[in-house]
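Q: following is a predicted model, sequence given first.
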Amino acid sequence: MAHSHDDHVHEADPACAVAHGEVVPDASHVGERVLVAVFASPVADHLLRYGADLGYRAVLLEPDSGRAEEATNGAEVVAKVPAWLDATADVVVTDHDRPELGDVLHELLAYPCRWIGVMGSPRHTAPHVAALAERGVPPEQVARVHRPIGLNIGSKTPPEIAISTLAGLLADRNGRPGGFGF
């Protein structure tokens, strides 16, 4: 039986074989991953849903019990920063206008989270900077908070914003710049 060119490509490129469903992907490089979406929102819903598909333990941090009750994405829901946060956690704040922003970020910075980011347009002032400065957080700690976040793909809808954010997190975890450059 003759092999097509594609057969030889799959043999030489394991990623291609995985993409075609010919082999089970090796997920040993993934390890424990935790995705914490801060504040219930449409973007948080998509982040946590897609994050679970990517192997993250999905956690919604929502201090407002009324808003937490509305979250129906199947994620674990917590009302305060969990004491078990460690270097496996990627934290995404999905609403930079919430009055709790400064307090939640201040508390999060006490933990060794792998990555912390706040959604928001780079065209607008980053409200977390002033909120953290008011709480006496030193600039080097404020600098741990990323903004803007995600890959620059022109996202406009909650699912697109979630995909952009998760793609950026995966690129960062894998030491890659994101985009189409290989």
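A: Everything's here; your move. None of the values given here were measured: they were computed from a predicted structure. Numbers count the residues shown, from 1 in each chain.
Q: every contact and neighbour count from this point should use C-alpha atoms.
A: OK.
Q: could you list the residues in contact with the longest helix along the chain?
A: For the chain, the longest helix by residue count, based on DSSP state H, is helix 158-173. By C-alpha atoms under 8 Å, 6 or more residues apart in numbering, the residues outside helix 158-173 that reach it are 42-44, 46-47, 50-51, 90, 149-153, 155, 177-178.
Q: and which of these is nearest G117?
A: The nearest member of those to G117, counting by C-alpha to C-alpha, is I149 at 6.3 Å.
Q: hmm, back to that, how about the longest helix of the chain, which residues are buried there?
A: Buried residues in helix 158-173, defined by neighbour count with 16 or more other C-alpha atoms under 10 Å: 158-169, 171.
Q: and here is the other one:
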Amino acid sequence: MIGSSDPAAVPPGTRRTLAGAAEAAGLLGAGRRAGLVRRTEGSTQLELLLERVAPRPELVIVGVGDDARLLCSLARRLQWRVTVAYHATGKATRERFPAADELQIIPRFAFEQVDVRGKYVVVMSHNLDLDREAVHRMLTPEVKYVGLVGSSYRLKKILEPIRQPGEPERKIDPALRDKLYSPVGLDIGAETPEEIAMSILAEITAIKNGRSGGFLRDRKGAIRGGGTDASLNASTSSPSFLDEPAFPESCRV
């Protein structure tokens, strides 16, 4: 609280957490992470310094190869929360994945046991049967993104319906195809495992931020946060905030 028209009821300097990201987003406006806002609670006029604090984005990696280790390490450096989900093998160990926040050991093919709600998934087991099952199980309405390592031909094979004896045919909902990215990664000519990991994370970051991943020199307008910097500067220096306050200056801190 920066200022209050009723300091006895709501003292300036009070800190509080707003319930619900939607409310905070509505006060700040699209693309803004922080700024000064005014708010009315009953008959009390408040001036707030509001900051949106989001949880760490979450990445799920299906695979335990060296490329998965690199992706896990790089994602952790970028402050992602990383889960490695795989069945029990000699490579699915904490020693091989010290950067992982969670190592989830599941039965082979049991990818439905992995929580992917609101998360980003990269499937990179390099085993056709495992990758196919992972994509079919994890490409859900709740997942944010599923990236699949491999060629376009391999993607075609993985998208084929799964037919198991005694089970109904399973096929991917066409409405979810927009969430599936394969071949995975931005087109930067990546060849080494390190470059491929960087390409994958760059694509995921672009999807998370609602960007296309093009060259910044070709972008029109603000380059960060959809105009976050400009709107934040405007919010803190706008003449409307320098007009006569809605409450006495003695009530401000």
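A: Yes, it's here. Fair warning: this is a prediction, and the values are worked out from it, not measured in the lab.
Q: TM-score of the superposition?
A: Scored by TM-score structural alignment, normalised by the length of the first structure, the superposition of the two chains gives a TM-score of 0.72; 154 aligned residues with a C-alpha RMSD of 2.6 Å.
Q: which strands or helices does the host helix or strand of S231 of the second structure pack on?
A: Secondary-structure element containing S231 of the second structure, defined by DSSP states H and E: helix 228-237. Here helix 228-237 of the second structure touches strand 34-41, going by 3 or more C-alpha pairs under 8 Å, 6 or more residues apart in numbering; DSSP states H and E.
Q: if you set the cut-off to 10 Å instead, what comes out?
A: Under the contact criterion of 3 or more C-alpha pairs under 10 Å, 6 or more residues apart in numbering; DSSP states H and E, helix 228-237 of the second structure touches helix 21-28, strand 34-41.
Q: contacts only, for L148 of the second structure.
A: Applying C-alpha atoms under 10 Å, 6 or more residues apart in numbering, we find L148 of the second structure in contact with 62, 121-126, 131-132, 134-135, 154-155, 158, 180-185, 200.
Q: any idea what it aligns with in the first structure?
A: Using TM-score structural alignment, the partner of L148 of the second structure in the first structure is V118.
Q: check V121 of the second structure too.
A: Superposed on the first structure with TM-score structural alignment, V121 of the second structure falls opposite V91.
Q: wait, a strand at that match?
A: Yes - membership of V91 of the first structure in a strand is supported by DSSP: H, G, I helix; E, B strand; the rest coil.
Q: ok so, going back, got the angle for the helix holding S231 of the second structure vs helix 21-28?
A: With axes from the mean of the first three to the mean of the last three C-alpha atoms, to 10 degrees as the criterion, the two stretches helix 228-237 of the second structure and helix 21-28 enclose an angle of 60 degrees.
Q: for helix 228-237 of the second structure, grab the matching residue range in the first structure.
A: The alignment places helix 228-237 of the second structure over no residues of the first structure (TM-score structural alignment).
Q: how far off centre is that helix?
A: Helix 228-237 of the second structure has its C-alpha centroid displaced from the chain centroid by 24 Å (C-alpha atoms, centre = their mean, to the nearest Å).
Q: can you check which part of the first structure stretch 181-197 of the second structure sits on?
A: Stretch 181-197 of the second structure covers residues 146-162 of the first structure once aligned (TM-score structural alignment).
Q: in the matching stretch, what counts as buried?
A: Counting neighbours by 16+ other C-alpha under 10 Å, one finds that the buried residues in stretch 146-162 of the first structure are 147-151, 158-162.
Q: need the contact list for P98 of the second structure.
A: Counting by C-alpha under 10 Å, 6+ apart, the residues that P98 of the second structure touches are 69, 72-73.
Q: now render these as TSV, adding neighbour count.
A: Supplementary listing: the contacts of P98 of the second structure in TSV, determined by neighbours: other C-alpha atoms under 10 Å:
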residue	neighbour count
R69	21
C72	27
S73	18
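Q: tell me which of these fall in helices.
A: Among those, the ones falling in helices (DSSP H) are 69, 72-73.
Q: any idea what S212 of the second structure aligns with in the first structure?
A: Using TM-score structural alignment, S212 of the second structure lines up with P177 in the first structure.
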